[in-house]
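> sequence plus predicted model, see below.
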Amino acid sequence: MRRATAIGKKVKAKSSSMKDLISESKSYDREGKIIKAIRAQNAFLPEESKFKKYQKMAQSPYIFYRGTNHLFWQDFAGSWRLHQFGGSSWSRTWLQGDSHVYNMGAFKHQGENVCFGFDDFDDSLVADYQYDIWRFAVSIVLDCWDRDLNNSDEIDSALNTFSRSYLLNFRKTIKSKKLFEKRFTSANTCKPLASFLNKTQGKSSRRKMLEKWTSGEQDRHFQLNSEKVRALDIPRREQLIDALANYRARRNKFMGLEQTDKPMEILDVVERLGAGTGSLGNRRFYALVRDIDKQTEDHDFILDIKLQGQPTAYGYLSEEETKEYNDNFASHAVRHADAYTALSDFPDHHLGWVSLENESYSVRERCPYKRDFDTSKLSSKEFLLMAAQWGEVLALKHRRAARRLNRNQDSSPLEKKLKDIAENHLWEFKFFIRSLAQPYAQQVRRDWDAFRLNADTLVAQ
């Protein structure tokens, strides 16, 4: 008994020195961790850019979601959920990395019709295909809420349509030629999307873009606008022009491509301001360029030069995945170019990269036809048509990228496995996506509420 009493006294003495594990605990402080993560993610931004970004994010849970891709990766990277329908070497492909409804839109490059698909590869990387599906599915829920559609059954119907469309596309065997030539145009897409693509084709052109952004003809130059572009000081201007002068030749040499002598004249360079949501505040430039050997109205175009940091997911990858990334890409801008080549419908002949002050910048043509697809006026029926279209587009991108990654134009392990899942586990796959998307969207809304309560404090720090 004495021994027991002594032990009891020791335990009591130890207990009296313990901290309060309930009221003082930060273990489950989601709000505090969210605010800390947002603060860290945007610490490098100037106060003005930070203010503009936070203003955008405060508008709705969906815009907040678009501006906080890092929270998605923080919550899902390496999740046990991956292993139900992937989580293995076969399930890896090039990802868009920030997939959501408004990251698919219209675009057009050299000699093609206006197409629909991804045209933003800043966050692209090689990882499990499910990350793109999960993030896109959550965005479907948030987009519905933005349109005041709150009926859970209707939202589930859209999620079912999206996931079913994605998976069933892998039941079909597609020959290499057809797979790599397929485009989503007004000729082969659903009615609301076809109408949008036709309008974009009719309303947009390179000449209209140049009239919006530039002045003059022979001595064409950018129109300075304090909200969108501003002039560069002379040292930065000269540095950028020097970097661009031979970027195509350096790119071709690095990639082992045939050297082509296509002279170009750089007419003007400016800094681009206020673009994007997640990338708002990142250093970005526009260059006005003239192809000297072209004698048509298309001989002038705009290059978009954008600072490329590590993709958002990078900070949440496993040690093995981080090493693979570092071993395979000479810079973040080279990774961007590789992703663009793997995921895009056709090449941008101006795609490349430059180095400025030891930082890597992607180079690509500013597309005159780039335009977001507005979902705000869609009927319930039209939204379901678009959900099926989004699933089909995402499946094609993943499938094509997996073959390129596998260095096999005819097939890939990803296709074979997803064909089996489509044939034998379609119901379970749809249920899984539903059970993930709506609850996580609700968490995004709670995180958004916490953000709005702390937004003023975040700007000041």
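Structure received. Numbers count the residues shown, from 1 in each chain.

> going forward, measure contacts between C-alpha atoms and count neighbours the same way
Fine.

> and after the strand or helix carrying Met209, which helix or strand comes next?
Here Met209 sits within helix 206-213, counting by DSSP states H and E. Going down the chain from helix 206-213, the next helix or strand is strand 214-215, by DSSP H and E.

> for the helix or strand just after that following strand, name the packing helices and strands.
Counting by DSSP H and E, the element after strand 214-215 in chain order, helix or strand, is strand 221-222. For strand 221-222, the elements it packs on are strand 214-215, strand 264-272, judged by 3 or more C-alpha pairs under 8 Å, 6 or more residues apart in numbering; DSSP states H and E.

> try it against this one:
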Amino acid sequence: MEDISTDCYSRDAWELIQAFNSQRDRQVLIQKYLKMRKDAFTFFRGTCHLFYQDLPRSSNLNLAPVVWICGDLHVENFGTYKGDEYAHQSKLYQRQIYFGINDFDEGVAAPCTWDLARLATSILLSAVSLSLEQAEGQNLVRVYLDAYTSTLNAGKIYPIGDANARGVVADLLDSLQQRKRSELLDKYTELIKNQRRIEIDDRQIFGVSSHQYELVSKAIDEWAQSQTDSAFFEVLDVGFRRAGTGSLGLDRYLVLVTGKGSPDRNYLLDVKQQQSSCLQPYVTIPQPAWANEATRVMEIQRLVQFAPPALLATVTIADRSYLLRELQPMQDKIALKSGSMSMNSLKKLISTMGEVTAVTHLHGSGKLGVAIGQDLIEFSNNLDWQQEVITYANIYVRQVQIDYQNFCEATKYL
């Protein structure tokens, strides 16, 4: 096999990062950059564009079957959500809680190994943050790739839910069953004369201007007219939300709607601006002519998930496309923290992530021109690509660490 290697080198990563983010809100960007200074893994999360800029065009990683990929796959882009009750014909799965990939902002049709190489790199970087031995990090990458391979080879498509989850994922799903909508509402809103209003804390939730309020309310109202119960989506309040890492600096709104009634049966909507995938400049495979970027994200999510999240839709605000989804009580992610779980529990979690990745790739197979399931099964029978992924991940970790040091030096006075 061709040896995939790249020379790690010092460069002005800060200049590249500034250029990529030049169109985003400057004030919010400062918060993003301060967050990225935490460690090399968080820096990696915020620089997906550098990963694909650096991926060699001649690499054998580009020869794998083309699937619908997440694009920005890393260990903290997995989480729980309640599926859309209309998303699957079987009543067995209606409104169940699932564990899966929770962010498709960068999704495109690309070689499946692009997802795998980025996830493997994230495992090695998070292993450093978790103070694991180098051999333990390498072993976790093997666990992930073996789970991905065996799931592909079986060729079966199924959701990860409370019936088949293991370890910390099973514990998380079980704990979420007890969460109530009122608890989520209490987190983001305050009661004023038995009516809820979004609570502005000036840290994660900020006030909006009257003009922004009008634009968002109008967009939600226009979309609601196409829904069965438009009164459900009557806007009660709007706030500006800061969340995530890579997407910081883009517009994101928190919208409180009437739902099934005030005060404890109101619903919260997350309305997030979408821009073109940072993978787009590096993808040579023809992509569908999506109506807009929010439609791309929504449609890819529908293609690859067994049951997409509830209320997944798109709206247009001031000629920009936004992805709309329900903010759910059952929505959560597993944040990896040093000492938070045993090595055995960590292996089960990483194995589940490998399983989820394979099921996601299989579920989207054969749709809109990507590889069919049989192609993926045959791919799983030849394991040479596993070592290529491992080799590249180990090389790229060193590049991330070099770029991270450059970034920290350049931003020390922010």
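Nice, thanks for sending it over. Just so you know, these numbers come straight off a predicted model, no measurement behind them.

> point out the most buried one among the helices and strands packed on strand 221-222 of the first structure.
strand 264-272 (a mean of 20; mean count of other C-alpha atoms under 10 Å).

> go through the helix holding Met209 of the first structure and flag the buried ones.
Neighbour-count burial for helix 206-213 of the first structure, counted by 16 or more other C-alpha atoms under 10 Å, picks out 206, 209-210, 213.

> likewise stretch 283-302 of the second structure?
283, 292-302.

> can you show me the helices along the stretch 151-300 of the first structure?
Secondary structure of the stretch 151-300 of the first structure by DSSP state H, counting those that start in this stretch: the helices cover 152-168, 176-181, 191-203, 206-213, 234-245, 247-255.

> now render those helices as TSV, adding distance to Met264 of the first structure.
What follows is the helices of the stretch 151-300 of the first structure, written out as TSV (distance: least, C-alpha to C-alpha, whole Å):
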stretch	distance to Met264 of the first structure
helix 152-168	42
helix 176-181	30
helix 191-203	27
helix 206-213	17
helix 234-245	8
helix 247-255	10
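
> who's in contact with stretch 386-398 of the first structure?
Contact with stretch 386-398 of the first structure is made by 93-95, 101, 117, 129, 158-159, 161-167, 169-170, 179, 184, 189-190, 192-193, 343-344, as judged by C-alpha atoms under 8 Å, 6 or more residues apart in numbering.

> ok, 6 Å please
Applying C-alpha atoms under 6 Å, 6 or more residues apart in numbering, the contact partners of stretch 386-398 of the first structure are 161-162, 165-166, 343.

> which bit of the second structure covers that stretch?
Using TM-score structural alignment, stretch 386-398 of the first structure corresponds to residues 349-361 of the second structure.

> and the matching stretch against the first structure, how far off on average?
Averaged over the aligned pairs, stretch 349-361 of the second structure sits 0.9 Å from the first structure after superposition, using mean C-alpha distance after the TM-score superposition for the first structure.

> hang on, the earlier thing: okay, the buried residues of stretch 283-302 of the second structure in TSV with distance to Phe240 of the second structure next?
Listed next are these as TSV, based on distance: C-alpha to C-alpha, whole Å:
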residue	distance to Phe240 of the second structure
Val283	33
Asn292	22
Glu293	20
Ala294	18
Thr295	22
Arg296	23
Val297	21
Met298	21
Glu299	25
Ile300	26
Gln301	24
Arg302	26
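
> widest-spaced pair of the buried residues of helix 206-213 of the first structure?
Distance extremes for the buried residues of helix 206-213 of the first structure: the farthest pair is Arg206 and Trp213 at 10.6 Å, using C-alpha to C-alpha.
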